[in-house]
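Participant: prediction below, plus the sequence it came from.
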Amino acid sequence: MKIINVVGARPNFMKMAPIIEAMRSYPDHFQHLLVHTGQHYDEKMSESFFVDLGMPTPDINLGVGSGSHAEQTARIMVEFEKICLREKPQLVIVVGDVNSTMACTITAKKLGIKVAHVEAGLRSRDMSMPEEINRLCTDVLCDYLFTTDHFADENLAAEGVPADKIFFVGNVMIDTLLKHRAMAATLDLGRQLGLAPQGYATLTMHRPGNVDDKNVLTGILEALAEIAREIPIVFPIHPRTRKMAGQFGLDGFFSTGPKVQGLWITAPLGYLEFLHLNMNARFVLTDSGGLQEETTVLGIPCITMRPNTERPITCEVGSNTLVGNSKEKILEQAHRILNGEIPRGLVPEKWDGHAAERIIQVLLEKPC
């Protein structure tokens, strides 16, 4: 079976790495190419992941770069169509919910190529999120829908997807986390930064709903600054957040070290570096989807600064809590954690490090 594996943005790399590794165990069954669309092209946001995760250098890099959603999606489709016509794959595998995921799915299906979606069925019910649109468009077209939990299965069934297309395999991002956890634990980054285990929090924030409105961003930063007076917050700042904070004149909330009042900003970190910090943090604040999953497995309390999540399993069994972008709710949940009121939570079914192996078994048993 000739397969094109597609990656485009930071979270895709953690999800694709274990799939490629599992394919390598069956060289007589799979011929696979890795296509990097170049949707994220900053070294810390993409290229370092190939080193950290032991992934092969991409066979093809489309180099599409940034732009509006329409521009980026169009460029990916134009360039990916050329690859599909030249390589003639039997299957395209896409992961996650970024523009590359949707664009490559549509392109492949219009050429009569089957598509598998890893992490299918996730729904936030929030159509203001570009990712939600990408998920819906991708899932309705795909031939194999690999899901992470029972919520995803139920969402797809409710949307009329035939049961024989849905495969509950677990979470490939957790495959990567469990494989690299011991390696991340050996890093000396925490000590170099002067951070004691459980003596700091980490933060990620980049979603438009949080950073594109001055009043909203100001309220969040005020809450975080208040928390930072009690416990250092390490913030590997996203380029979008840095840009918007600068435009709004909010740079005064940021510091360059833990001894200065405010959020301690760093450049974006590599996968292993950030895993090292998160696994030793007291808690994590985020508006990311993937971190909700990682903290659930690590047993680290997570404060999700969103009104909804496409990963409700992390709230059902884990220690993830949705607080929206309310200053008061962010502070309330942080104080609950600091007071020891948050239980550890459980790990969801099949988040055991073997999701990629299950995906490969489905492809072996039900080939294109």
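Facilitator: Nice, thanks for sending it over. If you're wondering where the values come from, they're calculated on a predicted model, not measured in any experiment. Numbers count the residues shown, from 1 in each chain.
Participant: switch to C-alpha atoms for all contacts and neighbour counts from now on
Facilitator: Noted.
Participant: helices or strands up against the lengthiest helix in the chain?
Facilitator: In the chain, assigned by DSSP state H, the helix with the most residues is helix 69-87. Applying 3 or more CA pairs under 8 Å, 6 or more residues apart in numbering; DSSP states H and E, one finds that helix 69-87 contacts helix 99-110.
Participant: residues contacting the helix it packs on, please?
Facilitator: Counting by CA atoms under 8 Å, 6 or more residues apart in numbering, the neighbours of helix 99-110 from elsewhere in the structure are 6-9, 37, 39, 69, 72-74, 76-77, 80-81, 84, 92, 94-95, 114-115, 131, 134-135, 137-138, 141-142.
Participant: and the buried ones among the residues you listed, selectable in ChimeraX?
Facilitator: Typed into ChimeraX, the line below selects the buried ones among these, using 16 or more other CA atoms under 10 Å:
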select :6,7,8,9,37,39,72,73,74,76,77,80,81,84,92,94,95,114,115,131,134,135,137,138,141,142
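Participant: compute the inter-axis angle for the longest helix of the chain and helix 99-110.
Facilitator: Here the directions of helix 69-87 and helix 99-110 differ by 50 degrees (axes from the mean of the first three to the mean of the last three CA atoms, to 10 degrees).
Participant: so how far is helix 69-87 off the chain centroid?
Facilitator: When C-alpha coordinates are averaged (CA atoms, centre = their mean, to the nearest Å), helix 69-87 and its chain have centres 22 Å apart.
Participant: could you do stretch 164-177 as well?
Facilitator: Using CA atoms, centre = their mean, the distance from the centre of stretch 164-177 to the centre of the chain it belongs to is 14 Å.
Participant: contacting residues around it?
Facilitator: Contacts of stretch 164-177 (CA under 8 Å, 6+ apart): 14-19, 53, 119, 143-150, 153, 156, 275, 290, 293-294, 297, 349-356, 358-359.
Participant: out of those, which sit inside helices?
Facilitator: When the contacts of stretch 164-177 are checked against helices using DSSP H, the ones located there are 14-19, 150, 153, 156, 275, 290, 293-294, 297, 355-356, 358-359.
Participant: this is the comparison structure:
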Amino acid sequence: MTSRVHLIAAARPNFMKVAPLYHALTAAGDFTPVLIHTGQHYDANMSDDIFRDLSLPAPDHHMGVGSGSHAEQTAGVMVAYEKIASEDRPDWLVVVGDVNSTAACALTGTKLHIPTVHLEAGLRSRDRAMPEELNRLMTDVLADVLWTPSPDADANLAAEGIPADRITRVGNIMMDSLELIRPRLDAVAAAAGMDLRPGHYGIVTLHRPSNVDTEAMLSPIVDALAEAAQRLPLVFPQHPRTAARLEAFGLKGRLERAGVRLVPPQSYLPFMSLMKDSAIVITDSGGLQEETTYLGIPCLTLRDNTERPITIDEGTNQLVKADGLVAALDAALSADRTTRSKPEFWDGETALRCVEDLRRRAGRGNEPA
């Protein structure tokens, strides 16, 4: 007997988390994965190309929800997923990460009494001004099974009263995605394609509303990046939201005059090739905090908090503000690169543990049906 599993993908990081699980479920033989793209991100370099990079087929369902307010996106996904799930009811629903589609599908699925799993559960920034934090809190309360990446996530769920039998630590599936494409990274040679010398440039990514939505917040960051660009070349793949704000606030020219290379969003394979060969990453992304820890690359995170504290405790990440960015950059570039051990279960085998847990919870043990 095979189990039908809906896998929800919405924003760029979701695709990386879904891909290894899709491949592991397909290889297992006793599961039929069904890819569902909500369309929350609709730029080709942030969605469709990533499916190609990760050897995923075209989605079985595409909602085409697109942009809009948080309420519009959440409501649109709920309506669309309810229709899909009613016509193609799965045995399991797996939602990943912390975007609006994650919470929307979790709410819809659990109301339809579909066993629902949250992959990357238990992360907490403790900042309710972040939409992602609210999505995480809602999803973890609703989901029947919580797959966590790290001990701090287990502890967060336990402190919130989640029963232990709903929690399984499976590890960090983003590392599975990285290992999936690692053999192709050197061949891509993204740095050489941009005339950059490996180990002698930095990468910048920014997208969070708290950093880019107001000129008062974005302008000091731009000033800091302009100064940082005098230390080493910086490449800045622009999220569509950020590109629009830089234009609207008249800040794009300041970066260009400082020599910051502004480029379009990169799909997963070229971006990871570029990151692998970088000297440092400046970001407000959650996933990049993890990937730099795995690769041993210094990461400066422009945020007041992180839902991934293990990247600070055991990794290469540190939180910085705009006015401390250049000093932190200088310190990180001059520091010795000591070898760090990777956190437990950040080993490229998380998807296999997910499959094993589904089998166990379905009462099928470890053997294919």
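Facilitator: That came through, no problem. The structure presented is a predicted model; accordingly, all values stated were derived computationally and were not measured.
Participant: circling back to that earlier point, ok, of the ones in helices among the contacts of stretch 164-177 of structure 1, which come out buried?
Facilitator: 14-19, 153, 156, 275, 293-294, 297, 355-356, 358-359.
Participant: the strands in structure 1, which residues?
Facilitator: With DSSP state E as the definition, structure 1 shows strands at residue ranges 2-7, 31-36, 60-61, 91-95, 114-120, 144-147, 166-168, 201-203, 233-236, 254-255, 263-266, 283-286, 302-304, 320-322.
Participant: in stretch 99-115 of structure 1, what's buried?
Facilitator: Of the residues in stretch 99-115 of structure 1, those buried by neighbour count under the rule 16+ other CA under 10 Å are 99-109, 113-115.
Participant: redo those residues as a markdown table? Include distance to Gly170 of structure 1.
Facilitator: Conversion of the buried residues of stretch 99-115 of structure 1 to a markdown table gives the following (distance: CA to CA, whole Å):
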| residue | distance to Gly170 of structure 1 |
| --- | --- |
| Asn99 | 23 |
| Ser100 | 22 |
| Thr101 | 19 |
| Met102 | 21 |
| Ala103 | 24 |
| Cys104 | 23 |
| Thr105 | 21 |
| Ile106 | 25 |
| Thr107 | 27 |
| Ala108 | 25 |
| Lys109 | 25 |
| Ile113 | 25 |
| Lys114 | 22 |
| Val115 | 19 |
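Participant: name the nearest of these relative to Phe248 of structure 1.
Facilitator: Nearest to Phe248 of structure 1 among the buried residues of stretch 99-115 of structure 1, counting by CA to CA, is Asn99 at 27.5 Å.
Participant: distance check, the closest one against Gln361 of structure 1.
Facilitator: Here the criterion is CA to CA, to the nearest Å. By it, Asn99 of structure 1 lies 28 Å from Gln361 of structure 1.
Participant: please apply the same query to Asp52 of structure 1.
Facilitator: If you go by CA to CA, the gap between Asp52 of structure 1 and Gln361 of structure 1 works out to 26 Å.
Participant: and what of Ile133 of structure 1?
Facilitator: 29 Å.
Participant: what about the two, which has more around it?
Facilitator: It is Ile133, of Ile133 of structure 1 and Gln361, that has more neighbours when counted by other CA atoms under 10 Å, with 18 against 15.
Participant: returning to what we had before: most packed of the strands of structure 1?
Facilitator: The highest mean neighbour count among these belongs to strand 302-304 (a mean of 28), with neighbours defined as mean count of other CA atoms under 10 Å.
Participant: so that one corresponds to what in structure 2?
Facilitator: Here strand 302-304 of structure 1 aligns to structure 2 at residues 299-301, judged by TM-score structural alignment.
Participant: how close does the matching stretch sit to structure 1?
Facilitator: Compared with structure 1 after fitting, stretch 299-301 of structure 2 deviates on average by 0.3 Å (mean CA distance after the TM-score superposition for structure 1).
Participant: ok now that stretch, how far from the chain's centre?
Facilitator: Distance of stretch 299-301 of structure 2 from the chain centroid (CA atoms, centre = their mean) equals 15 Å.
Participant: do the same with stretch 242-262 of structure 2
Facilitator: Averaged C-alpha coordinates place stretch 242-262 of structure 2 at 25 Å from its chain's average position (CA atoms, centre = their mean).
Participant: then stretch 141-151 of structure 1?
Facilitator: The gap between the average C-alpha position of stretch 141-151 of structure 1 and the chain average comes to 16 Å, counting by CA atoms, centre = their mean.
Participant: now stretch 277-295 of structure 1
Facilitator: Stretch 277-295 of structure 1 has its average C-alpha position 11 Å from the chain's average C-alpha position, going by CA atoms, centre = their mean.
Participant: for stretch 161-174 of structure 1, same thing?
Facilitator: 17 Å.
Participant: contacts for stretch 141-153 of structure 1 next, please.
Facilitator: In contact with stretch 141-153 of structure 1 (CA under 8 Å, 6+ apart) are residues 105-106, 109, 114-123, 139, 165-171, 312-313, 348-351, 359.
Participant: and what of stretch 306-316 of structure 1?
Facilitator: 122-126, 149, 151, 287, 289, 292-293, 296, 320-325, 348.
Participant: of those, grab the buried ones for PyMOL.
Facilitator: Selecting just the buried residues from these in PyMOL takes one command, with 16+ other CA under 10 Å as the test:
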select buried, resi 122+123+124+149+151+287+292+293+296+320+321+322+323+324+325+348
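Participant: before we move on, the earlier item: distance to Asp212 of structure 1 added to the strands of structure 1, as JSON lines?
Facilitator: Written out in JSON lines, the entries for the strands of structure 1 read as follows (distance: least, CA to CA, whole Å):
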{"stretch": "strand 2-7", "distance to Asp212 of structure 1": "26"}
{"stretch": "strand 31-36", "distance to Asp212 of structure 1": "28"}
{"stretch": "strand 60-61", "distance to Asp212 of structure 1": "30"}
{"stretch": "strand 91-95", "distance to Asp212 of structure 1": "27"}
{"stretch": "strand 114-120", "distance to Asp212 of structure 1": "28"}
{"stretch": "strand 144-147", "distance to Asp212 of structure 1": "32"}
{"stretch": "strand 166-168", "distance to Asp212 of structure 1": "36"}
{"stretch": "strand 201-203", "distance to Asp212 of structure 1": "17"}
{"stretch": "strand 233-236", "distance to Asp212 of structure 1": "18"}
{"stretch": "strand 254-255", "distance to Asp212 of structure 1": "17"}
{"stretch": "strand 263-266", "distance to Asp212 of structure 1": "19"}
{"stretch": "strand 283-286", "distance to Asp212 of structure 1": "16"}
{"stretch": "strand 302-304", "distance to Asp212 of structure 1": "17"}
{"stretch": "strand 320-322", "distance to Asp212 of structure 1": "20"}
